[in-house]
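S.K.: structure for this input, please:
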Amino acid sequence: MEPLDSQQMHIPHAYEMDSRQVRSFVVKNPFGHLITESLSGLRVTATPFIFETDADLEMTLVGHIAGRNRQALEMSENMKAVALLTGPDAYVSPRWYRVKPDLPTWNYVAVQIRGVLIPVDDLKERQNILARTITCMERGRAEPWSMDEATSGHVERLLPHIRAFRLRIERMEGARKLSQNKPLEERLNVIGGLQQTGEAGALCIASLMQRDAEREKAETMEATHANR
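M.R.: Below you'll find the model as predicted:
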């Protein structure tokens, strides 16, 4: 097995996300999977990932998992790790193609972030990471909740039972596969098919594809007018 740091995400050029898109995706879709490798094998835990600050070029994610989780117990300084975050996804049926028949496929949005894991064992720093997570997730709500509202002593009792971490980012990659390899007419047919399913993931993918299609139409019209 190749070590985690030697593997790159497979992304055909047409589907590649730029760093701005990746960062925006992480902020809007923070829940994912922490993947590490130790002598006992691979460990995977579902958990949210939050940028440590709001700086545009922040290169550290923070998070926490249960302290009795085997992965938490095996965390070590400078351990290689991957954060895998996935967005909406949907099956694309060949029935929706009208111009040129094709095979089934899957449209999706996904991000992989690779870096070095730094365990956080200081209780005050753990509390700061919890506070940062809450602040980010409560942001924009009509009445954002803060950790100060927790029952007296509850946070202090919790801290020894979690293990927080920082993930120093070395590489961020993302794939946004939305049928970009198909002509606009076919993509519109796919959008219609996805909308007809009524499935949550399909509707989200259809919405993303619709935005891309509208932007492409606007850019085409602008280019046409500019050349007149």
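S.K.: from here on, just use CA atoms for contacts and neighbour counts.
M.R.: Noted.
S.K.: and residue 49, what is it in contact with?
M.R.: 26, 30, 31, 32, 61, 62, 63, 83 (C-alpha atoms under 8 Å, 6 or more residues apart in numbering).
S.K.: ok, it to residue 122 distance?
M.R.: Noted for residue 49: a distance of 19 Å to residue 122, by C-alpha to C-alpha, to the nearest Å.
S.K.: cool, and residue 16?
M.R.: Taking C-alpha to C-alpha, one finds residue 16 at 38 Å from residue 122.
S.K.: those two: which is more packed in?
M.R.: Neighbours per residue, other C-alpha atoms under 10 Å: of residue 16 and residue 122, the larger number sits with residue 16, 16 against 13.
S.K.: what secondary structure does the closest residue in space to the more buried one that isn't next to it in sequence sit in?
M.R.: Excluding its sequence neighbours, the residue lying closest to residue 16 (C-alpha to C-alpha, 6 or more residues apart in numbering) is residue 175, at 5.0 Å. Classification of residue 175 using DSSP: H, G, I helix; E, B strand; the rest coil returns strand.
S.K.: what sits against residue 175?
M.R.: So residue 175 contacts 11, 15, 16, 17, 108, 109, 110, 111 (C-alpha under 8 Å, 6+ apart).
S.K.: check contacts around the residue most central in space within the chain.
M.R.: Centroid check for the chain by C-alpha atoms, centre = their mean gives residue 85 as the closest residue, at 3.3 Å. Contact analysis of residue 85 by C-alpha under 8 Å, 6+ apart lists 26, 29, 30, 31, 32, 33, 110, 111, 112.
S.K.: second chain to compare with the first, below:
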Amino acid sequence: MYNPPLFREDDPAVLHALIRAARLCNFVTATPDGPVASPLPMLLDEKEGERGVLYGHLARANPHWKLPPLGEALAIFMGPDAYITPSWYASKQEHGKVVPTWNYAAVHAYGTVEFFEDENRLLDLVTRLTALHEKPRAEPWAVTDAPEAFIRQQLRAIVGIRMPIGRLEGKLKMSQNRSAADRAGVVQGLAASDRATDRAVAGLIPLETDSAT
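M.R.: Below you'll find the predicted structure:
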């Protein structure tokens, strides 16, 4: 992705945190039939491999997994995003030379993909993925809450994905190219929004960053 130095984020801890927070990704492969994308939740195992490993699964009926990938696969994770009106900029009052933009966080993870059908590996995957997303609940549901024969039947309907991360690209476009006064105005405007994602973006804008006006 286009990633000017001012917006580039290289810290693996920050990128892993964005992946965990995003949860759902667009999983993309280049195939002989052209690019194919499937939206799906993926689990990040940070302890495995040099940069971590992503796990997920597709419906067996989804032809995506049957198409041989050409080169690396790509998992796209989007963080919070928000429309930025120029009305929030202090510089609008000074010279009026301002235009709208969009703030957002994004992580692109690349790696060689493996599709697997082993039932025990699939059971481990769905157990871990379920536990991850059920954890915040007061009474978490577990895979073992369902009849074993039913779960085994469900496992035959999916195909697993394992993607060791070969490289990570991170972008935090958070008004770093604006003056401190302009950024302060953006934070104030977003913080007052009814949208939770707008308020999340407000918390990511670095007020102390030195930038051009």
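S.K.: before we move on, the earlier item: can the contacts of residue 85 of structure 1 go into CSV with extra columns for secondary structure?
M.R.: CSV is the format used below for those (three-state DSSP):
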residue, secondary structure
26, helix
29, coil
30, coil
31, strand
32, strand
33, strand
110, strand
111, strand
112, strand
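S.K.: out of those residues, who's nearest residue 128 of structure 1?
M.R.: Taking C-alpha to C-alpha as the measure, residue 128 of structure 1 sits nearest to residue 30 out of the contacts of residue 85 of structure 1, at 17.5 Å.
S.K.: any idea how far residue 139 of structure 1 lies from residue 106 of structure 1?
M.R.: Taken as C-alpha to C-alpha, the span from residue 139 of structure 1 to residue 106 of structure 1 is 33 Å.
S.K.: sorry, that was for residue 224 of structure 1
M.R.: The gap separating residue 224 of structure 1 from residue 106 of structure 1 is 33 Å, by C-alpha to C-alpha.
S.K.: repeat that for residue 136 of structure 1.
M.R.: On the measure of C-alpha to C-alpha, residue 136 of structure 1 and residue 106 of structure 1 end up 31 Å apart.
S.K.: what's residue 115 of structure 2 aligned with over in structure 1?
M.R.: Residue pairing (TM-score structural alignment): residue 115 of structure 2 is matched to residue 119 of structure 1.
S.K.: what residue of structure 2 matches up with residue 48 of structure 1?
M.R.: Residue 48 of structure 1 maps onto residue 41 in structure 2, by TM-score structural alignment.
S.K.: my guess is that match meets residue 56, correct?
M.R.: Yes: using C-alpha atoms under 8 Å, residue 41 of structure 2 is in contact with residue 56, at 6.4 Å.
S.K.: residues contacting residue 36 of structure 1?
M.R.: 4, 42, 43, 44, 71, 79, 80, 81, 82.
S.K.: most neighbours, which of these?
M.R.: The contacts of residue 36 of structure 1, ranked by neighbours (other C-alpha under 10 Å): first place residue 81, 25 neighbours.
S.K.: the equivalent of that residue over in structure 2 and residue 130 of structure 2, how far apart?
M.R.: Aligned counterpart of residue 81 of structure 1 in structure 2: residue 73 (TM-score structural alignment). Per C-alpha to C-alpha, residue 73 of structure 2 is found 24 Å from residue 130 of structure 2.
S.K.: kindly report the same for residue 20 of structure 2.
M.R.: Distance, residue 20 of structure 2 to residue 130 of structure 2, by C-alpha to C-alpha: 14 Å.
S.K.: hang on, the earlier thing: preserved in structure 2, out of the contacts of residue 49 of structure 1?
M.R.: Counting by both residues aligned by TM-score structural alignment, their matches' C-alpha atoms under 8 Å, these that remain in contact in structure 2 are 30, 31, 32, 61, 62, 63.
S.K.: aligned counterpart of the first one in structure 2, please.
M.R.: With TM-score structural alignment as the matching criterion, the partner of residue 30 of structure 1 in structure 2 is residue 23.
S.K.: which residue is the nearest non-sequential neighbour of that match?
M.R.: residue 41 is the one closest to residue 23 of structure 2 (C-alpha to C-alpha, 6+ apart), at 5.5 Å.
S.K.: okay, now that neighbour: neighbour count?
M.R.: Neighbours of residue 41 of structure 2 (other C-alpha under 10 Å): 20.
S.K.: got the contact list for it?
M.R.: Contact analysis of residue 41 of structure 2 by C-alpha under 8 Å, 6+ apart lists 23, 24, 25, 56.
S.K.: wait, the third one sits on residue 76?
M.R.: Yes: Residue 25 of structure 2 is in contact with residue 76 according to C-alpha under 8 Å; the separation is 5.3 Å.
S.K.: if we can go back for a sec, now render the kept ones among the contacts of residue 49 of structure 1 as CSV, adding neighbour count and distance to residue 190 of structure 1.
M.R.: Shown next, in CSV, are those (neighbours: other C-alpha atoms under 10 Å; distance: C-alpha to C-alpha, whole Å):
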residue, neighbour count, distance to residue 190 of structure 1
30, 23, 28
31, 18, 28
32, 21, 27
61, 22, 36
62, 24, 38
63, 24, 37
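S.K.: all helices for structure 2, in order.
M.R.: In structure 2, the helices defined using DSSP state H lie at 12-22, 90-94, 119-134, 148-155, 180-191, 196-202.
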